[in-house]
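Undergrad: next input, structure requested:
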Amino acid sequence: MTVKEKQPASKEQEKVWTEEQQQLSKLYETAREFKKLACWKWISDNHIFGVQNPEDGEIGYCSIMGESENLFGLALFRGSEGLESLNDMLIERDERYAWLHRQKCIMVTYEDRTDLEKRDLAEIKELGLSFRGRNAWPMFRVFDPGFVPWTLDMEQVRFMTAALEQAMDFATRVKKDASLLTAPQSGNVLVRTNESGAWEDRWMEPGFILKRPNKVMMSNQEMLNDIMNRFPNKKGHWETEFFYAPVAVKGEGERPYYPRLAIWVDRTTRSAVGFHLCYDENYEQEFLEHFLKLIEEKGHRPQKLVIRTNETLDLFEKTAQRLKVKIEREPRLVFLEEARQDLFEYFMNNQK
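TA: Just a heads-up that it's a prediction; the model follows:
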C-alpha cells in the first residue's frame, strides 16, 4: 500500500495568531454581524440601553446609530460622564461641534474604504479580512474629552465586542417584543449584566453626575489687589467663554490633545479684547491671570462680563465679584461667536 505524502502546510495554517490578533479578529467579525443585522431599522438612537463591562463593572450606555441614514454604528458611552455627554447631545444643549470634545465613549462606525486611515487598513489586512461596498468598513475609535479620537486598547476591544454582542441580543428581542423599550419605572435603563457567567437584563437607575465644579478662586491675590487699586475705572461689556481649540497638539504621550482657548470680546465696541491659549491642566488660573492682564492693557475694568456656560461662570464669578464687575448670563454671545469663527479659521489655515 502506498503511503500518501503529507502535504506542506499552507501559509494560513502556518500563521500563529497572537492573543491580541484573536481579540481584534473577533471584534471585526462581531461588527460584521452587527452591520448585517441592521437593527437601526427598528431601534432609534434615542433608545438607550446599557452593557456592564464584565472586567471592571463600568456601565457603557449604548446608542444604535443609523436611523437617520447618515451615520451607522454603535456608540458606547462610558460611565456617568459618558451618559451626561450623550444626554447633552440628545437634547441639543451643546453648541455645534462641542460634543466632539465632550463625549467619553467607544464607537464603531461603518465607513467607506476611503474614510479609513492607513492604520485601520493595515490592521484589516493583517487580520486577513475584507469588506466591500459603501458604509461597510468598520472603524473603531475611543473618544475622551480634550483628546484626539484614538485606537482602542485591548480592554476596550473586549468591552466593545461584548457590547456589540449584547446589542444584537437586545435588538433581536426588541424586534419581537417592543415592550422591552418601556421602562417599568420612569428614568430607569435596561442594562445587560454578567455577574455570574450568564448575561441577564437588569433595570437600573443611571448614576448621573449632578455636582457642579467648585467656584474657582484666583490664587494670585497680590496681582488681583494690584489691578483693583490701579484700575478703578470701568468701561465696556466683555463677552467671554473658553472651549477647546480646533487644532490638536502633541503632548508627552503618543495621543495628541486639544489645548483650551479663551476669548474676550467687547460688545459695546464690537471689537476683540484678546484671547489666550492654554496647553496644560492649570487652565483656570492661567485664564484668570490673562483676564487681569487684559484689564492692565486696556487701562480699565469691564463694567460687565457676559457669559453663556456654567463652566465659564464657575471660572470667573469670584474674581468678577472681587473686581466689582457685574456678570450677566445670556443664551447666545453673538460677537464672541463671530470672533471664535474667525479665530478657528485662522488656526485651521495655519496648522502645520
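Undergrad: please make it C-alpha for all contacts and neighbour counts, starting now.
TA: Noted.
Undergrad: state whether Glu165 is indeed within a helix.
TA: Yes: when classified by DSSP: H, G, I helix; E, B strand; the rest coil, Glu165 is found to be part of a helix.
Undergrad: and it, what does it touch?
TA: For Glu165, the contact set (Cα atoms under 8 Å, 6 or more residues apart in numbering) comprises Thr30, Phe34.
Undergrad: what's the distance between it and Val334?
TA: Remark: distance between Glu165 and Val334 (Cα to Cα, to the nearest Å) = 46 Å.
Undergrad: could you do Thr268 as well?
TA: Taking Cα to Cα, one finds Thr268 at 12 Å from Val334.
Undergrad: Proceed likewise with the subsequent sequence, for comparison:
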Amino acid sequence: MNDEPIALEEWRQLFEAAIQFKKQASWEWMEDKDYFAVTDPYTGEIGYCVTLGAGGMDYGLNVYLGQTAPLFLQEIRSDFDTFKGDSKEVMFSARAIYVNFEDRTKLDKKDLSLIRELGYKFRGSNEWPQFRNYSPGFVPWSLTREEVRFLTVALEQAYEVADRFRQNDKLYFGHDEADEGIGEKRLHRVPRQTPEGIFWQDEWLPWRAEGSLIGPYTFPDELALRQCNKIKQSREVWQTDFDYAKVTIGGRGERPFYPRLCIWVDGKTSMIISAQLAEQADCREEYVRQLIELLKTMNRKPARIEVGSVKAYYALKISAEQLSIPLRFHSRLDALLDAKEAINESF
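TA: This is a model prediction of the structure:
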C-alpha cells in the first residue's frame, strides 16, 4: 500500500482542503487543547486532529495516529510530567501526518515541483503547504497515498468542526452520561456509508484516555538474568541512559533514521564503560542485553545503577530487580551528560 502511486487529482484534493483550512484561520479561536478525533473512512484508523497557530509561530494541522495518540497529547498538555521534562523523547515518539504552512525556503525540490505541476501559486511567509509523515525515530518524510487521503479528510473535518466551535465553544462539553454528574467528552467524527455517500456523525470519547505512554519493560531472557545474578557486587556506581543520537543513518533513497545512543559510564571516574548505537527506536531489549554483556565481560555488578531518564528507569526496572542491583533516577548526572555531549560532538 505504501508504494501505491498518488494520482495528481488526489494531491489536488489535499491542496484544496489545506488552502480552505488556511483561509479559515481557525487558530484565531481554537487552541491546541481543542483537539478532536476523526475516523479514516478508508482504513478505520482514528486520528487526533490538533490545530496549530494560536501561539503565532507554527500554522497547520497535526493528525496523531495510533493507540497511544491520546496519551501522547495528554503528556504534552501536562508539560511532559510523566517523562520528567524529557520533551525530546516524547516528541520523537509521535506518529503523525501533518500540513504546515511554511516559508518557501523550508520546502524541498519535490514540494516545489508538485506545487508547480498542480498550478498553484503561493507568496509570503507561512503560506506554502508542506505535507509530511512523522514516525518514531525517523526524519519527517513524504506521505503515502493512504496518508494523503486521510489528511484530506482530516482537513475537511477540521474545517467543519472549527466552524461549529466558533459558534459554540462548548462543543466538547456536556455530553458525558457518566453516573457521577456531568463530565466531559471529546468529539469524535465518525463516517457512515450510505447509498448517497459518506455521512458524518458525532460520537463522544472520554476526555482523558486511560493508561500511560511508558511502563516497566520485561526482558524476555529470564535465564540470562538469573545467571548474571550470581556475579559478585562491586562498589562501583554506573550511570546510564539512551537517547536519539544527533546523527542520521540511511542509504540513498531510504528514509533516514536517528539511531539510539546507549551509554554506560562509571559515575565515580567518569570513564565511559560502553557506548553503542541501536537501530531500533524501541531499543529496550538491546539495552538490557548490553547490561548483561557488561556484567559478563567485567565479571562484577555495580553497587547501584543511576539512570538519567524515566524511559531508562522503566527499561531497566524489572531486570535490575532480578539482578539485585538498586536502581535510581536522577535528572542530572554530570558524568553521563559529559559523555553524551562528547560522543554527540564526535558525529
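Undergrad: TM value for the aligned chains?
TA: The TM-score (TM-score structural alignment, normalised by the length of structure 2) is 0.84; 328 aligned residues with a Cα RMSD of 2.8 Å.
Undergrad: wouldn't Arg166 of structure 2 be in contact with Trp29 here?
TA: Yes: the pair Arg166 of structure 2 / Trp29 is scored as a contact, 6.6 Å apart, by Cα atoms under 8 Å.
Undergrad: what is the burial count for the nearest residue to Asp176 of structure 2 once chain neighbours are set aside?
TA: Nearest in space to Asp176 of structure 2, with sequence neighbours left out and distances taken as Cα to Cα, 6 or more residues apart in numbering, is Gly183 at 5.0 Å. Using other Cα atoms under 10 Å, Gly183 of structure 2 is surrounded by 14 other residues.
Undergrad: likewise Val237 of structure 2?
TA: By the criterion of other Cα under 10 Å, Val237 of structure 2 has 18 neighbours.
Undergrad: tell me the contacts of it?
TA: Asp266, Gly267, Lys268, Pro302, Ala303, Arg304, Ile305, Glu306.
Undergrad: return the member of those nearest to Ile76 of structure 2.
TA: The closest of those to Ile76 of structure 2 turns out to be Glu306 (Cα to Cα; 26.0 Å).
Undergrad: Provide the secondary structure category for the closest one.
TA: Under three-state DSSP, Glu306 of structure 2 falls in the strand class.
Undergrad: tell me which residue lies nearest the centroid of structure 2.
TA: Ala94 (1.2 Å; Cα atoms, centre = their mean).
Undergrad: what lines up with that one in structure 1?
TA: With TM-score structural alignment as the criterion, the equivalent of Ala94 of structure 2 in structure 1 is Gln103.
Undergrad: tell me the spacing between that match and Phe140 of structure 1.
TA: In this view, Gln103 of structure 1 and Phe140 of structure 1 are 15 Å apart by Cα to Cα.
Undergrad: do the same with Phe131 of structure 1
TA: According to Cα to Cα, Phe131 of structure 1 and Phe140 of structure 1 sit 15 Å apart.
Undergrad: settle it for me: which of these two has more neighbours?
TA: The neighbour comparison of Phe131 of structure 1 against Phe140 (other Cα under 10 Å) goes to Phe140, with 25 against 13.
Undergrad: aligned to the more buried one, what sits in structure 2?
TA: Aligned counterpart of Phe140 of structure 1 in structure 2: Phe131 (TM-score structural alignment).
Undergrad: give me the three-state assignment for the residue lying closest to its match once chain neighbours are set aside.
TA: Among residues not flanking Phe131 of structure 2 along the chain, Val99 sits closest, at 4.5 Å (Cα to Cα, 6+ apart). Three-state call for Val99 of structure 2 (three-state DSSP): strand.
Undergrad: can I assume Pro5 of structure 2 is in contact with Arg145?
TA: Yes: between Pro5 of structure 2 and Arg145 a contact is recorded at 6.7 Å, counting by Cα under 8 Å.
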